[in-house]
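Chemist: Got a predicted structure plus its sequence, pasted below:
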Amino acid sequence: MADKIKVALVGIGKIAIDQHVPSIATSDDWELAGTVSRSGTVDGVPAYTDIETMLAERPEIGVVSLCLPPVPRFAYAAACLRAGRHVMLEKPPGATLAEVYALDAMAQNAGLTLFATWHSRMAKGVQAAKAALAGKTIESGHIDWKENVRQWHPKQDWVFDPGGMGVLDPGINALSILTEVLPTPVHLKSAVLHTPANRQTPIRAEMTFSDGITASFDWLKEGIQTWEQRFVATDGTTVHLFEGGNRCSVDGIAQTMSELGEYPALYARMSHLVRTGTSDVDLSPMVHVSDIMTLGRRETAPAFEW
């Protein structure tokens, strides 16, 4: 077996602790060799409080996985690429499309790997849905992506600041699945964005796309959380993805699921990209978010407090 790839995690918050750390720990491909965070650490792993020090002192760390919020991420990613490190980006890959295109150009010019990850594409039922819809024409579809921001982003005000995307932060997960499983691209036709009076980004959104596809995102869902997508093809085939894409049925019949979970699959993909000298920077889910923010009609919602 080839030597493990040394990786540093930047941004030791909830997503890093819940998903990235255990996925690295259980992989035969990876070794968590360092962390960068103002306050978070991982037991037994060398910790740094600034990226430049880590890059200067740890030349053997070849990959940096960025888990911090999207607005400050560009500067960290650019520093890593300038230092000759491969870079893995949490979703969304940046605050703007232009900055991710710039990072992609930097990586290509330096011969480095850049991976814009979409963890929901790695959900266990997504590839079964994609296979069932391959070569078909979509007649209609609907997405319900409804969860409780107080549960998943407790007191994280950045999600409601410019660049935080509001409900489109979880909603982009649904859009990453949509752009993976549909046989042909769709585009936005209209959207309504419900933005709290005291916040900058929406807390609910309704969207209409081409090919008869609609979507409803809600960040105030109490009780059972809902992450579902259903598509109907012109030949009558019905594909239902639920539990965030981790279960799939076709015409009511449960499909065989992939074995790896979302984040282990992301790290397996990153290992392949690094070892083969390639990149994966698909920005189609982020393009939809940009379109929603551009075309969306704003409506004022009640003020939101934690």
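Modeler: Received the coordinates, thanks. Numbering: from 1, shown residues only.

Chemist: Only C-alpha atoms from now on, for both contacts and neighbour counts.
Modeler: Noted.

Chemist: Three-state assignment for the residue of the chain most remote from its centre, please.
Modeler: If you look at how far each residue of the chain sits from its centre, by CA atoms, centre = their mean, the farthest one is D235, at 31.5 Å. Of the three states, D235 takes coil according to DSSP: H, G, I helix; E, B strand; the rest coil.

Chemist: right, and V274 touches T113 too?
Modeler: Yes - taking CA atoms under 8 Å as the definition, V274 is a contact partner of T113 at 5.9 Å.

Chemist: Looking at those two now, which is surrounded by more residues?
Modeler: T113 (26 against 19; other CA atoms under 10 Å).

Chemist: ok, and here's another one to check against it:
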Amino acid sequence: MDPIRIAVVGVGKIARDQHLPAIAGNRAFGLAATVSPHDPGVEGVPHFASLDALLAGGPAVDAVALCTPPQVRYDLASSALARGVHVFLEKPPGATLAEVAALHSQADKVGATLFAAWHSRFAAGVAPARAWLAERRIDKVEITWREDVRVWHPGQAWIWEPGGLGVFDPGINALSIATRILPRPIFLQAGTLEIPANRAAPIAADLQFRDTAGAPVHMDLDWRQTGPQSWDIVIETDAGTLKLSSGGAVLTLPSGTSHDEDHEYPGLYARFATLIRTGQSDVDIDPLRLVADAFLRATRVSVEPFED
């Protein structure tokens, strides 16, 4: 079977650190081109300043991976889908729920695959956590996602702009795990967003959710963490405590702790290849919907200005 010819659009840190190695390690794909108006691309691979230039006169591609900021992703995805090209959307899948829904409808109409890729769901502990929780009563959930924005997103102005999500850029990873492993839906009841006086997006958030059976789900997000970083989900159940740490890589159950190597992006590309080969899409918007609800319902509090 011929490899799926894929182009990576947006050659920044996430593309170089994760997408390009995952593509290189998956025989289902062949890197056909890269696209960026700023980055020179990969040696020996055709490079274009825009997706339009690639689609108009470049090598043929079957799929694109969009690694750009979410605010510009809709037009890129729509242009690709209009030509029957399969689309991989880095998280978050878009700047709004409505544009993701429009892309999903367009993909269905043209028969192309659209994949909203939540990489944290492919962390080693997530699938076994989901299986273990399926038969448990959930009593309480505590999500703590604290990191240093200066380490992980230095100088990325877009992330503080409308549609860039602020602290929800990492926080949505936690929500992607929670919506995957918890046996019942959760929804927001109240919350606080701390927004720097010179920014449009929050630097911290404290959110109170509950599931449909009434179990409380508390979420603590902060981008001002220094020293050790915290990416933990602790779930109290009728059978004891489950803890996912290190962003889902480490799973601790009453029976012990398990840890496996990082295979998030290889897992994403394996899933993308399967979707393309079977003519399906995978567009789960639940994590983004919860973020939208936070912006809709939580109280906004102005805090001191933030500078990188």
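Modeler: Cool, got the structure. This structure is a prediction, so every number in the text was calculated from the model and none was measured.

Chemist: TM value for the aligned chains?
Modeler: With the length set by TM-score structural alignment, normalised by the length of the first structure, the two chains reach a TM-score of 0.97; 303 aligned residues with a CA RMSD of 1.2 Å.

Chemist: between V274 and T113 of the first structure, what contacts are shared?
Modeler: Counting by CA atoms under 8 Å, 6 or more residues apart in numbering, the shared contacts of V274 of the first structure and T113 are H86.

Chemist: and the strand or helix carrying A174 of the first structure, what other elements does it pack with?
Modeler: For A174 of the first structure, the host element (DSSP states H and E) is helix 168-181. Under the contact criterion of 3 or more CA pairs under 8 Å, 6 or more residues apart in numbering; DSSP states H and E, helix 168-181 of the first structure touches helix 126-133, strand 138-146, helix 284-295.

Chemist: How are the helices of the stretch 1-150 of the first structure distributed by residue range?
Modeler: Ranges of helices in the stretch 1-150 of the first structure, per DSSP state H, counting those that start in this stretch, are 14-15, 21-25, 51-57, 73-82, 97-110, 126-133, 149-152.

Chemist: okay, the ones you listed, which one's buried deepest?
Modeler: For these, the largest average neighbour count (mean count of other CA atoms under 10 Å) is found in helix 126-133, namely a mean of 21.

Chemist: mean offset of that one relative to the second structure (after superposition)
Modeler: Superposing on the second structure and averaging over aligned pairs (mean CA distance after the TM-score superposition for the first structure), helix 126-133 of the first structure comes out at 0.6 Å.

Chemist: and that helix with helix 168-181, angle?
Modeler: 50 degrees (axes from the mean of the first three to the mean of the last three CA atoms, to 10 degrees).

Chemist: what sits up against helix 126-133 of the first structure?
Modeler: Residues from elsewhere that reach helix 126-133 of the first structure (CA under 8 Å, 6+ apart): 177, 180-183, 233, 237, 239-241, 245-250, 255-258.

Chemist: List only buried entries from the residues you listed.
Modeler: Neighbour counting by 16 or more other CA atoms under 10 Å classes 177, 180-183, 233, 237, 239-241, 245-250, 255, 257-258 among the contacts of helix 126-133 of the first structure as buried.

Chemist: Report how many residues lie close to A123 of the first structure.
Modeler: A123 of the first structure: 25 neighbours (other CA under 10 Å).

Chemist: ok, so what distance separates the counterpart of it in the second structure from G94 of the second structure?
Modeler: Under the alignment (TM-score structural alignment), A123 of the first structure maps onto A123 of the second structure. According to CA to CA, to the nearest Å, A123 of the second structure stands 22 Å off from G94 of the second structure.

Chemist: Then S281 of the second structure?
Modeler: S281 of the second structure sits 16 Å away from G94 of the second structure, taking CA to CA as the criterion.

Chemist: So which of the two has more stuff around it?
Modeler: G94 (25 against 22).

Chemist: Check the gap between A98 of the first structure and D169 of the first structure for me.
Modeler: A98 of the first structure is 18 Å from D169 of the first structure, by CA to CA.

Chemist: what do you get for A265 of the first structure?
Modeler: Distance from A265 of the first structure to D169 of the first structure, by CA to CA: 21 Å.

Chemist: A25 of the first structure too?
Modeler: From A25 of the first structure to D169 of the first structure the distance is 27 Å (CA to CA).
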